[in-house]
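*Asks:* no letters, just coordinates:
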């Protein structure tokens, strides 16, 4: 499971020009689930993301978590994180999980975040979404549950 984390001042997801999810200060998560992922991967990433100290404290040091700053999370499923570009110029997505595996894990991931008293807005799995955000910093971190 791969997650790209972006610290954000605000963000939103639109489908067919309609805003379906938005947040203010917090994190935007692009979430890619592969066939081999399990609940263990979900649990690891939930723990890591909620405790990740990437917000500035009063000394302007990255020392606070999304929980500490009472930030929101916008979670967007993105199978393209598992693109294989080794051969040719057309990416292969063979490692990306099929919906019957990915959807329950994605929902479990979002619920795990919510259990930490974080407001989580999310996109629609498999939909054609337009995601816009105002990066804060910018701060962008990549986590992969296979690289613990």
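*Replies:* Perfect, I can see it now. Every value quoted in this text rests on a predicted model; they were computed, and no experiment measured them.
*Asks:* drop to CA atoms for contacts and neighbour counts, all remaining ones
*Replies:* Fine.
*Asks:* and the gap between the residue nearest in space to the middle of the chain and residue 86?
*Replies:* In the chain, the residue lying closest to the centroid (CA atoms, centre = their mean) is residue 29, at 2.1 Å. As defined by CA to CA, to the nearest Å, residue 29 lies at a distance of 25 Å from residue 86.
*Asks:* then this one, side by side with the first:
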């Protein structure tokens, strides 16, 4: 399972001219691809990564006055959404950030041979839809507000990347071959 996770100030997905999913405020845009080899372990790993990756600006370990302590022991103040260098980074659950999940089978494409991508490692529709639904359900069970695209539809995804800050998560990287 692969995900491209972007910290965004806004994001939405449109199908046939109608918005089907949007973030109500800054959060994460997740483009999610499912492989034919993905199972429940991949789903739980992906849910944990999306929910806990410390890529959002916010407060962490602070008391009521907003003072925070970084790894070096320095104390300072961090405002949610601040653009300060060295701002404490928190995960989506800790920040209370919304997540927009958009299924994208093209993430499983291989460009190893020739000029045309191969989709042979992408999960078939029914398997992929079930896995995407399981990830969305897992994120909601962690208390996250989750919007989605429309599985299998031709979608237009709009976003404003914050940073830019984008990471790739591949659950197969943790498997032993």
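*Replies:* Looks like it came in fine. This is a predicted model, so every value here is computed, not measured.
*Asks:* just give the TM-score of the two.
*Replies:* Overlay of the two chains. TM-score (TM-score structural alignment, normalised by the length of structure 1): 0.96; 148 aligned residues with a CA RMSD of 1.1 Å.
*Asks:* that older thread, tell me the contacts of the residue nearest to the centre of structure 1?
*Replies:* The contact partners of residue 29 of structure 1, taken as CA atoms under 8 Å, 6 or more residues apart in numbering, are 3, 4, 5, 6, 73, 74, 75, 76.
*Asks:* surely the fourth one is in a strand?
*Replies:* Yes: looking at residue 6 of structure 1 with DSSP: H, G, I helix; E, B strand; the rest coil, it is inside a strand.
*Asks:* would you confirm that it contacts residue 27?
*Replies:* Yes: contact criterion CA atoms under 8 Å: residue 6 of structure 1 and residue 27 qualify, at 5.6 Å.
*Asks:* which one of these two has more residues nearby?
*Replies:* residue 27 (30 against 24; other CA atoms under 10 Å).
*Asks:* so which strand or helix has the residue nearest to the centre of structure 1?
*Replies:* strand 26-32 (DSSP states H and E).
*Asks:* that strand vs structure 2, mean deviation?
*Replies:* In the superposition with structure 2, the average deviation recorded for strand 26-32 of structure 1 is 0.3 Å (mean CA distance after the TM-score superposition for structure 1).
*Asks:* next helix or strand past that strand?
*Replies:* Assigned by DSSP H and E, the successor of strand 26-32 of structure 1 is helix 39-51.
*Asks:* go ahead and name everything in contact with the following helix or strand past that following helix.
*Replies:* Using DSSP H and E, the helix or strand that follows helix 39-51 of structure 1 towards the C-terminus is strand 55-56. For strand 55-56 of structure 1, the surrounding residues in contact (CA under 8 Å, 6+ apart) are 7, 61, 62, 63, 64, 65, 66, 69.
*Asks:* which residue in structure 2 lines up with residue 110 of structure 1?
*Replies:* Under the alignment (TM-score structural alignment), residue 110 of structure 1 maps onto residue 136 of structure 2.
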